[in-house]
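Q: with the sequence up front, the predicted model follows.
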Amino acid sequence: MNTLFPKLLTPLLAAMVLAGCAAPELRAPDIEIPSGFKEANMADAARWKPAEPAEAQPRGEWWKAFNDSTLDKLIADATAANANLAAAAARVKQARAIAGVAEADRMPAVNAEFGPQRLRNSALSRGLPAGTAVAPATVWQGRLTASYEVDLFGRVGNNVSAAQADAAASEATYRSVLLALQADVAQTYFRLRAADAELSFLNETVRLRDENVRINQRRYDLGDVGELDVSRARTELSTIRSEAIALERQRAQLEHALAVLLGRPAAAFGASSNPLLASSRLPGIPAGLPSALLERRPDIAAAQRAMVAANARIGVARSAMFPALRLTGAGGGESDDLSDLFKWSSRSWVIGALLSLPVIDGGRTQANIVRSQAALEESVAGYRQSVLAAFAEVEDNLVGLRTLAGQAEAIDEALASARRSADLANKLYTAGRSSYLELLDAQRNLAAVERSAVQLRGSRATTTVALIRSLGGGW
């Protein structure tokens, strides 16, 4: 009975010790996930399902939904040459290498040693009377040494888990940078096309205003109108020219920004004019489910992996409270003459096991545990914030597309009305039944509405890209 009790108690104590130093069980933060997006079309809603880790699933080439070969090439060029993406890829390599370093601790370390050693032992260490002269000697050594840490309390395993989670987080961050790059290229491209459309409209307006100046000048020369009409026509012409010049500056800046995204010098890149036409079709993007958003967003995946790494480091910190067992061994030859080093008579070996346990460390171990626990709390808060921000981004872009669609309908009605008003004003002015100021007001209103329609076209394209990005680059 007395011998059986220790046998039963020993495994129980061991399990308690192991439980004390193991990493705590990581539980998903309590986040309220709605069953659907508030701004999403209820017809597109589907049944709720729990999120599953799927951040590595293929997302496809989402930009091809725009059916634009120029955009396809720009994104391919940016993916191949963008500096920020290359830096993110290098960080992935670093993280994987660090994980390899941590993984190496699971295996014994074996080293080869060879070389001479000049030494002089004391007389007492050699069993001679004190004061006996001992001549210095040269000792040649050639041997293999091996060491191995027995992972009794999970230090090595938890360290490996943390490094692997860091590598996974780095890979997810790379995918997030890639998605951001693709979206930035697409949005800059559509802003550039919108600027081209707006610039084309302004150039046409300049042509019409210039024609008005010539017509009014001829009518003034004939005495049909006063000098005031000619002056107003010239003012309108100069104003529109100024706006066109300002827009050319904005277009150049967009072109330079696109060059940077493509990894090219701004001076070496040029984009030909490609106005965004009213006939250009934009893809319809289904919002999907909020739970599916957690599967697709690479930034959320990175935050999740950061939690896993922080949790594993708690186990690393706890393991410092318990003994560490290291096995060491060495074997080879040792001789005072190099020619005798590898003879059987010169053989030597040593083998040992060292168990070390911290006794007094000034509270360092406990402070490291508290620090690692606080790091986990920080990563959990970061994960929660990433999820909430992701939901908000989707809602923002959904409401953006919804309101822009409503604006487009209103602009179409306003455009038809403004064109009719400008046509009537022109006929009345030509017939001498209204002043040039009335014609000018009608033309200004038409120009403002047409320009708003062009700008709205670009906003809808960039907001569509923003929605795709907020959904994780796919649907």
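A: The structure has been received and is ready for your questions.
Q: make it CA atoms for all contacts and neighbour counts henceforth
A: Fine.
Q: how far does the longest strand along the chain sit from the chain's center?
A: Criterion DSSP state E: the longest strand present in the chain is strand 137-150. How far strand 137-150 lies from its chain's middle: 47 Å, per Cα atoms, centre = their mean, to the nearest Å.
Q: not counting that strand itself, show me its contacts.
A: 105-120, 324-338, 341-342 (Cα atoms under 8 Å, 6 or more residues apart in numbering).
Q: what is the burial count for the closest residue to Gly263 other than its chain neighbours?
A: Using Cα to Cα, 6 or more residues apart in numbering and skipping residues adjacent in sequence, the residue nearest Gly263 is Asn82, 4.6 Å away. Neighbourhood size, Asn82 [other Cα atoms under 10 Å]: 19.
Q: got another one to weigh against that:
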Amino acid sequence: MFAFTGAGCKSVAGPDYKSPDAPQKADWVGGTELADIAAAKKAIEPNWWHGFSDPYLNQLIDRAIDGDFNLKILALRLEQAGLGIEDAENLRKPTVNFQAGGSFQKQSGQASTESYTQSTGLNWELDIWGKAKKAVNAKEAEYKASEADWRAAYLTLVSSVATRYFEILQFDEQIRNQAATLEHNEKLLRIYTAQLREGLVPESRLLSQRAEINTLQRDRLELERQRREAEFTLATLIGVPAGSVKVPGGRLTDKVKILDIPAGLPSELLKRRPDILSKEYRVLAAHNLLGEARLAQLPKISLTASAGSASNMLSSLLKTWTFGLAPSISIPIFDPSIKTNIKSKTVDMKVAEEEYRSTVVKAYEEVETALLNVSYRKQQKEELRKQIANLRVVRNVQYAQLEEGLVSQLEVFETDRSLLGAQQSLLTTHQQILADMVNLYKALGGGWPAEVVSQE
């Protein structure tokens, strides 16, 4: 019997836990130049968003961490998972109950009778095979998975707040660009109005200029609408009603510093990303539940003990005692539900393993995409700067020629539209670079410490 409880029992429970096989990468491909730079940088700091050097952003993120409802819900689920461990531990302990009672009878013509009883009982299923311990291990793994879920939600929240804040500052600068272009076109309108009085231009030119101003005004209103909508979303992320947050105006290119590329190799990703750790801990939980199901094939040994006394008088109740001990063994000879449960838990573990592999592959994609986007968008930003410089020279020449009648209104329109479009694209690209930096830090684990999933 003892030989069976050792190596033989372990064989029934199945092999020790081993991390699932997953696709491997040796290095990053996207944005090769940046990936090379990353190797020389220090690892991600826990409060990595401080690197943007924007105190107001830091305040927003602090408020969001304190107020976000999703984080609070996940914290409560983590508490529930902790209670699940306690509940599973209780199943390994004996239960003791106490009962006491009395009865009184009186019949006509007879003396009254009374009796008193008290008893104590103990029930204990001995976990000699480790089946209950497997259940505890599964709950502990689920707790770790819930903890990783909270970290993943924390990282998503921080990233969302930062990205939305950058969008608001982008809209601020785009609104200013729109206002500056409007001012130029209103100046043109005054020129055409004066020329119309002198009969130098037809009225259609004046009407065309007013229509252009209408278009610019409409686009400005749309930018203002988008900014307010972004503030509503930001308020929800912080956990306050929409309209409660008013972000002060600012210049994206002046206020926010672009972060350095963080260090991080593909092999480190599996130990740092909360979502990957969450999936692997659920593989571990499934592994333990399968072991528990397999151990259910072994005999179940229980110990029942009772002690009590009975008396016709309360004063003598504790003078006499009876004690009983009843060990029992239950051997599952034929129980089809045990085999079915083993098959079900085997499938559950396979599903958990595939979900883990899928998360790993998706994580590689997110890092590669962020590196690629930062690399190419920095190049696009440089081309936009050159385009804007060239268009400004063209516009200045055209405005000088306009009063002399040497350039057409259509040419001025086209140059102004191209310049404004390039300026707005430059701001959008700058904001996208910042958002890609946020995505990269998030994709690399966001500063959470490395962690190895194992059976303790």
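A: Received, thanks. These numbers were taken from a predicted model, which means no experiment stands behind them.
Q: can you calculate the TM-score here?
A: TM-score for the superposed chains, counting by TM-score structural alignment, normalised by the length of structure 2: 0.90, backed by 439 aligned residues with a Cα RMSD of 2.4 Å.
Q: average gap between the longest strand of structure 1 and structure 2?
A: Taken over the aligned residues, the distance from strand 137-150 of structure 1 to structure 2 averages 3.4 Å (mean Cα distance after the TM-score superposition for structure 1).
Q: onto which residues of structure 2 does the helix or strand that that strand is followed by map?
A: The helix or strand immediately downstream of strand 137-150 of structure 1 is helix 155-221, counting by DSSP states H and E. Counting by TM-score structural alignment, helix 155-221 of structure 1 pairs with residues 131-197 of structure 2.
Q: that stretch vs structure 1, average offset?
A: Superposing on structure 1 and averaging over aligned pairs (mean Cα distance after the TM-score superposition for structure 1), stretch 131-197 of structure 2 comes out at 1.2 Å.
Q: the stretch 1-150 of structure 1: helices as residue ranges?
A: 4-21, 69-81, 83-104 (DSSP state H, counting those that start in this stretch).
Q: of all these, which lies closest to Ala301 of structure 1?
A: In terms of Cα to Cα, the element of these nearest to Ala301 of structure 1 is helix 83-104, at 14.6 Å.
Q: buried stuff in the closest one?
A: For helix 83-104 of structure 1, a neighbour-count test (16 or more other Cα atoms under 10 Å) marks 83-86, 88-89, 91-92, 95-96, 98-99, 102-103 as buried.
Q: kindly report the same for stretch 335-343 of structure 2.
A: Neighbour counts using 16+ other Cα under 10 Å place Ile338, Asn341, Ile342 of stretch 335-343 of structure 2 among the buried residues.
Q: likewise for stretch 204-221 of structure 1?
A: Neighbour count says stretch 204-221 of structure 1 has Thr205, Val206, Arg209, Asp210, Asn212, Val213, Asn216, Gln217, Arg219, Tyr220 buried, by 16+ other Cα under 10 Å.
Q: same question, stretch 334-347 of structure 1
A: Glu334, Ser335, Asp336, Leu338, Leu341, Phe342, Arg347.
Q: residues in contact with the most centrally placed residue in structure 2?
A: Note on structure 2: the residue nearest the mean C-alpha position is Ala153, at 2.6 Å, using Cα atoms, centre = their mean. By Cα under 8 Å, 6+ apart, Ala153 of structure 2 lies in contact with Asn70, Leu71.
Q: any idea how far it is from Ala435 of structure 2?
A: Using Cα to Cα, to the nearest Å, we find Ala153 of structure 2 at a distance of 17 Å from Ala435 of structure 2.
Q: next: Ser408 of structure 2.
A: 41 Å.
Q: neighbour count: those two, which is higher?
A: Ala435 (23 against 11).
Q: for the more buried one, which three-state class applies?
A: Going by DSSP: H, G, I helix; E, B strand; the rest coil, the secondary structure assigned to Ala435 of structure 2 is helix.
Q: ok, it touching Thr163?
A: Yes - the pair Ala435 of structure 2 and Thr163 passes the contact test of Cα atoms under 8 Å, sitting 5.5 Å apart.
Q: before we move on, the earlier item: dump the residue contacts of the residue nearest to Gly263 of structure 1.
A: Contact partners of Asn82 of structure 1, counting by Cα under 8 Å, 6+ apart, are Val260, Leu261, Leu262, Gly263.
Q: structure 1: which residue goes with Tyr356 of structure 2?
A: So Tyr356 of structure 2 corresponds to Tyr383, using TM-score structural alignment.
Q: for that match, which non-adjacent residue is closest in space?
A: Tyr383 of structure 1's closest residue in space is Ala303 (Cα to Cα, 6+ apart), at 5.0 Å.
Q: likewise for Leu188 of structure 2?
A: In space, and not counting its chain neighbours, Leu188 of structure 2 is closest to Gln209: 7.6 Å by Cα to Cα, 6+ apart.
Q: doesn't that neighbour lie inside a strand?
A: No - read with three-state DSSP, Gln209 of structure 2 is helix and lies in no strand.
Q: that one: what's it in contact with?
A: Counting by Cα under 8 Å, 6+ apart, Gln209 of structure 2 touches Asn185, Leu188, Leu189.
Q: who's in contact with Gly67 of structure 2?
A: For Gly67 of structure 2, the contact set (Cα under 8 Å, 6+ apart) comprises Ile238, Gly239, Val240.
Q: cutoff 6 Å now
A: Ile238, Gly239 (Cα atoms under 6 Å, 6 or more residues apart in numbering).
Q: to which residue of structure 1 is it aligned?
A: Match for Gly67 of structure 2 (TM-score structural alignment): Ala81.
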